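> I'd like to go over a predicted model; first the sequence, then the structure.
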Amino acid sequence: MNHATVVLMGLLFVAAGYLSYRHYVNAKALLYDWAQANRFRILHARRGMFLPLSMMFTTSRYQVVYHVSLYDESTHRIRTAWVRLGTRYWGVMDGDAIDVKWEDAG
């Protein structure tokens, strides 16, 4: 392996890491924008590792799923939900690419 190949591979790893980082930063920003637009205040948000069955088989590896606790300013209640962000095939963080599964029936 010559020097140019090593440098190129290093640049590819750095670029892949940066794109992955930007994907999750954009997902978090989309989550907070969605909450603000719907008059929710996020109390707690964590990436979901163990998804509910309704989302497990329909979520692609490009989508980001958060388990959130929200304060609903319109009803003055705390609600919890699973929020899936990103499009199915490419994971594009579009404002329309948000799917919410509420844990409480409200």
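Structure's in. What do you need? Computed from a predicted structure; not experimentally measured.
> only C-alpha atoms for contact and neighbour calcs from this point on.
Will do.
> could you show me where the helices are in this protein, in order?
Under the criterion DSSP state H, the chain contains helices at 3-37, 53-56.
> Just say which of those is most tucked in.
helix 3-37 (a mean of 13; mean count of other C-alpha atoms under 10 Å).
> Okay, one more to line up with it:
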Amino acid sequence: FSTTCRTVFSFKDYVNGMARKRLHEEAHMKTLTHTHGAIRFTLDNLFNNEESGANPEATKALVIITDGAPSDLDRGWGSEFTKELSQSRFNAASDK
């Protein structure tokens, strides 16, 4: 999730054994960190989209690995994600 968001693999790809291959082939985007937009994209295009292979009854968890310096504005998407999935949000940080 750089200046744009895109799906590298879906839940269907995972079930079909293609997720690792697709992730391995994905090139690093190398620019900005649009964390908040990526959260919204993930909710709309993966977690809340049965076409992606998502199970509406499944417990959902999102792990974000980032530099911690988002370059887009938080338009409430982080708290919306927590509320929408009825989950807690945990943060871990390191200065290294």
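Nice, I can see it. Here the structure is a predicted model, which is why all the values come from computation and not from measurement.
> tm score of chain vs chain?
Here the superposed chains carry a TM-score of 0.23, computed using TM-score structural alignment, normalised by the length of structure 2; 46 aligned residues with a C-alpha RMSD of 5.0 Å.
> ok, back up a step: which among the helices of structure 1 is found nearest to Y66 of structure 1?
helix 3-37 (8.5 Å; C-alpha to C-alpha).
> tell me what the closest one is packed against?
The contact analysis (3 or more C-alpha pairs under 8 Å, 6 or more residues apart in numbering; DSSP states H and E) places helix 3-37 of structure 1 against strand 40-47, strand 77-85.
> Specify the stretch among those that is closest to V6 of structure 1.
Here strand 40-47 is closest among those (C-alpha to C-alpha), at 34.1 Å.
> For I39 of structure 2, the count of nearby residues, please.
19 (other C-alpha atoms under 10 Å).
> quick one: it and H24 of structure 2, what's the gap?
21 Å (C-alpha to C-alpha, to the nearest Å).
> Same check on A38 of structure 2?
From A38 of structure 2 to H24 of structure 2 the distance is 19 Å (C-alpha to C-alpha).
> more neighbours, the two?
Applying other C-alpha under 10 Å to A38 of structure 2 and H24 shows that A38 carries more neighbours, namely 21 against 9.
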